[in-house]
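Colleague: what's the 3D shape of this:
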Amino acid sequence: MSAGVPAGCAHSICMVSDFFYPNMGGVESHVYQLSQCLIERGHKVLVVTHAYGQRKGVRYLTNGLKVYYLPLKVMYNQSTATTLFHSLPLLRYIFVREKVTIVHAHSSFSAMAHDALFHAKTMGLRTVFTDHSLFGFADVSSVLTNKLLTVSLCDTNHIICVSYTSKENTVLRAALDPRIVSVIPNAVDPTDFTPDLSRRNDATITIVVASRLVYRKGIDLLSGIIPELCQKYPELHFLVGGEGPKRIILEEVRERYQLHDRVRLLGALEHQDVRNVLVQGHIFLNTSLTEAFCMAIVEAASCGLQVVSTRVGGIPEVLPEDLIILCEPSVKSLCDGLEKAIAQLRAGTLPSPETVHNKVKMFYTWRNIAERTEKVYDRVADEVVLPMDERLNRLMSHCGPVTGYIFALFAVLNFLFLAFLRWMTPDSVIDVAIDATGPKSTWTKQNFFGKKRKR
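Modeller: Predicted coordinates:
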C-alpha cells in the first residue's frame, strides 16, 4: 500500500475522466481550472483521459499540467468502452511513474473514471470522486447507472457534489453515508466573462441560448417559446449557440414561421467564443429539464445578462433571486418569465451589467474551490486504505447479494492481475517522471526538459 501524505502537505493528484480538452463542456472546464489552481497551491497534478483524434500520448498544457491521452477505444458520447481489466496496465504504470497519492475521478458517465477508482483501490491509493450530474431512479438507464455508482463509490474515500440537490441525489442513488459527501460548487473565471456595452443594440431585444441541443436541455420547450414570443414582440431576436440532435427541431420552427432573420443558429461554440456570444444579448434563457449546477447561467450573469431559467435540480442554489427569474419547465411558465424580464428591460429597472458582474464574480472563484478541494485531499490522506478482505466484505454487504459478489470476484481477479503485472514489471524498474508541477522550491523549470537540478 502507498504511504500516507500528512495533512497540509503537497499531494500528487491524478485527475481521471473521459471528458477533457479538446472536447468542450462543464466537466472539461472544471477539471482544467481546478488542476491549474491546485498547481498554483503547490500540488503536483496530472490528467488522464482518452485520445482525441490525433491528440494522443503525453501533452503539456499551461503551467506544466501533464495530460496523458491514452489509446483507449471510445464507445459512446466520448466515453470509453470498458472491460474493467484492460486499462489496469496503463493506469498502474502512470500511477507508479508519477508517484500518485490521490486519484480524483470525475463524472458518473465516464467509464475511465470508474476504472481508475477500481484500480486505485486495488493499488492502495486514496480515492475521490466528483459527481457532476443528476439521475432519475425509474428508467432502465438510470437503474443500471445507479447500481454501477453504488459499486464504484461504496469504498471510495470521499465524494464531492456540485450542489446540495446533487448531494441528496447521489446519496440516495449510491446508498452513501452523507458524512463522506461534500458540496463544492463549480466556479467561473470572471476575467473570461465580462460585460461589453458597446456590442449591445438597444433597438432590439436579444435572448441568448447557449447549450447542447439535446432533450435534457429542454430544446423542445425552446421550440414552443420562439414562435409565441416572436409573434408578440416584433423587436425580439433569438441567438442560439450549441449543437446536437435537437437542432433539426429549431430549424423546422424557423422555417415554418419564417424567422430566418430573427433566429440565428450558431452551431457548436468554442469556449473562447462563448463570452462574445453572450454579450450580444440582454436576456439569457436556460430551458434545462435537469441540472446539478449549470455553469451557463453563472457565465451569463457574469456578462451582465438577466437570467431566466427553469426551476430544476440545483439551479435555485446557484444565483440569488434578484439575478434570476425561475420558472416551471413548461412553455407557458417560461414565456411568462421572459415577458417579465422584457418588461423590466423596457422599464430600465434591471441592474446595470457592471453591477451584476461585480456581484457574480464574488460568488464562485476557482481559487476558493481549489482550497476547499484541498481540504478534502488532506482529509482522505489521513484515512487508512481498506485492506483487501475489508474491501471484499464491503462490496458484498453494500451492493446486494448478486452484484456485490460479482464485483467482489472482479476485485480478487484485479488484485491477482496486479500481482502478475508487478511480477512481470516491478514498480522499482518503472522510471519515475520528472515533476513539471508541484512545489517550486524543489525543482527549477529545467526539470521540464529532463535536467535534474535541485536548488
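Colleague: please make it C-alpha for all contacts and neighbour counts, starting now.
Modeller: OK.
Colleague: which parts of stretch 125-136 are buried?
Modeller: By neighbour count, with 16 or more other Cα atoms under 10 Å as the criterion, the buried positions of stretch 125-136 are 125-135.
Colleague: could you also give me the structure for this next sequence, so I can compare it with the first?
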Amino acid sequence: MLHRVCMVSDFFYPNMGGVEEHIFNLSQCLISRGHKVIVLTHSYGERVGVRYMTNGLKVFYLPVRVFYNQCVLPTMVCSLPLIRYIFIRERITIIHGHSAFSALAHEAMVIGRLMDLKTVFTDHSLFGFADASAIITNKLLEISLADCNHCICVSHTGKENTVLRARVHCDRVSVIPNAVDTAAFTPDPSRRSTDTITVVVISRLVYRKGVDLMAQVIAEICPRYPQLQFLIGGDGPKRWLLEEVRERGGLQDRVTLLGSLEHSQVRGVLTRGHIFLNTSLTEAYCMAIVEAAACGLQVVSTRVGGIPEVLPSELIYLTEPNVPSLLLGLETALANLNSGNVVPPWECHHRVASLYNWMNVAQRTETVYHQVAGEKTKTLGSRLRSYMARGVLPFLLVVTLAHLMLRFLDWMVPRQGIDIAKDYNVTSHIMGSSHSNGDVHCHPYQARKKLS
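Modeller: Predicted coordinates for the structure are as follows:
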C-alpha cells in the first residue's frame, strides 16, 4: 500500500537541526520506497512558495509570518484555506506533524482531521511537569493529540513522557529512533592532532544543552591537562558565558568557538577530535552523539532522558548532570585514550552503522502509516467528544469554526475546481539522469544546496 504523506513542521531547511534532518532523511527514504511525500513549512525570508529538493521532494513555504522561536502564530483562520488547497491539490492521505513546539504542525493536523485525513505525530522532545511553560505546552499537546491517530517517539523515555503529559493511550504510541547517515559521517584519524587531545562540542548554546555545566568543566579541567583543547561548534544566547570563561582563564589558544555550522561542516569538525562532550540537561534522543560515534570519537555525555538508550555502553561514558561527574567522565576517557583502551574509530563507525540507518526508520514508519490507513474515519461528533474529554471548551469553539469554514470553502472553492498536481516520477528522473550530471546522484545535502 502506497501513501501520500504531508510532513508538516515549522522547522525545516534552511533552518538546521535534528528535526529538520529527520524530516528530510525520512522523506527521502519514503520517496525511494514509492510513496508520495511533500513538506509543509513556513517561509524563511525570501524563501516563499514551492521549492523542489533531492528526488523531487516538493516543499511548500507558506507566506505566514513567524511569531516566536521560528514558529507561526496559530490563527487557524489565515492558513486554513491555503492548507486545505494544498491537501486537495496534492491528494494527501496522511498528515505527519513533527515537534511539539511547532504550531503549524498542530494546526495542519487539526485541519487534516476535519477533512477526514489520517494524522501521525512525532514528538522529538522531553518536557517537565512543574514550570509554567511546560504546563502550558503539555496542555496544548494534550488537546492536539486528543484525536490523533498515532504518535511516534524517538526513545522509550520519550514515550513515557508523552503518554504522561499528553494523556495518550500507550497503544497509540510507537518508539522509532532517529538514525544517522553513516555514509556522510566516517572517521578520518589522519586529521587528528598528535600533540594535543581535542574535545569537540557541537550544540546550540542554550540553557537546556547544559552550557553552564560545560563552562565550569572547561574552567576546571584545562589547568589540570595542558595538552587538552576544546573545539566548540554552535551558537546561542549562552555563548557569552563560554567567551567569559575563555577570557578569564587565558584560554584563547585552547578553546576555539566556531559559531554556527552548516550540517555539511559538522563531519569536518568531528574528525579533528578525539572526544565528544555532551552536557545536555534534557534530551529525548541526541543525534549529535550518534554522529560523533560514527566518526570514531569517544563520547562523554550526561545520563538524561533517552540518551542511555542511544549507544551501547562501550561507546559512551555516561555521567550525572553535574560538574564533578562530568570531570570524572572526561578524565576516564582521557586515561583510556592515552592507554589505547578504546574502540578503534572504524570499528566504532561500523557498530553505529549496524544499529542505525534511515531505511529501517522509514520501514517502521511505513508500518505506522499502514495501521492508521486502515482505521475507521471518525464522525464530527466523536471528534468533538474527544476534545470535550480534555475539558477545553474554547478549543471546541475553534474546531467548530474551522469545520464551518471548511464547509464554506467546499461551496466557495469546490474540490472539483482545484487542479490536481502531477506527481514527480522518481524512477524516470533517475533513468534520465544516468547519462547526465543529475543531483539525484549527489549526497542529499549537496544536492539540497544546489537546488536551493
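Colleague: name the nearest of the buried residues of stretch 125-136 of structure 1 relative to residue 26 of structure 1.
Modeller: residue 132 (8.5 Å; Cα to Cα).
Colleague: burial of the residue nearest to the closest one when sequence neighbours are not counted, as a residue count?
Modeller: Nearest in space to residue 132 of structure 1, with sequence neighbours left out and distances taken as Cα to Cα, 6 or more residues apart in numbering, is residue 107 at 5.6 Å. Per other Cα atoms under 10 Å, the neighbour tally for residue 107 of structure 1 reads 19.
Colleague: is it true that residue 107 of structure 1 touches residue 135?
Modeller: No: taking Cα atoms under 8 Å as the contact criterion, residue 107 of structure 1 and residue 135 are not neighbours in contact, 11.8 Å apart.
Colleague: follow-up on the earlier one: ok, now which ones touch the equivalent of the residue nearest to residue 132 of structure 1 over in structure 2?
Modeller: Taking TM-score structural alignment for the superposition, residue 107 of structure 1 sits opposite residue 99 in structure 2. When the contact criterion is Cα atoms under 8 Å, 6 or more residues apart in numbering, the partners of residue 99 of structure 2 are 9, 19, 105, 121-125.
Colleague: so which of the residues you listed would you say is closest to residue 358 of structure 2?
Modeller: Checking the contacts of residue 99 of structure 2 against residue 358 of structure 2 with Cα to Cα, the nearest one is residue 19 at 13.8 Å.
Colleague: what's the closest one aligned with over in structure 1?
Modeller: The criterion is TM-score structural alignment: under it, residue 19 of structure 2 has residue 27 as its aligned partner in structure 1.
Colleague: where does that match land in three-state SS?
Modeller: helix (DSSP: H, G, I helix; E, B strand; the rest coil).
Colleague: around it, how many other residues sit close by?
Modeller: 22.
Colleague: likewise for residue 390 of structure 2?
Modeller: A total of 15 residues lie near residue 390 of structure 2 under the criterion other Cα under 10 Å.
Colleague: you'd agree it is in a helix?
Modeller: No: the assignment for residue 390 of structure 2 by three-state DSSP gives coil, which leaves it out of any helix.
Colleague: what's near enough to touch the nearest residue to it once chain neighbours are set aside?
Modeller: Closest residue to residue 390 of structure 2 in three dimensions, ignoring its sequence neighbours and counting by Cα to Cα, 6+ apart: residue 143, at 6.8 Å. Residue 143 of structure 2 sits next to 166, 387, 390, 392 when contact means Cα under 8 Å, 6+ apart.
Colleague: from those, which is closest to residue 430 of structure 2?
Modeller: Looking at the contacts of residue 143 of structure 2 and their distance to residue 430 of structure 2, the nearest is residue 166, at 43.1 Å (Cα to Cα).
Colleague: I figured the closest one hits residue 148, correct?
Modeller: No: using Cα under 8 Å, residue 166 of structure 2 and residue 148 do not qualify as a contacting pair, with a distance of 11.3 Å.
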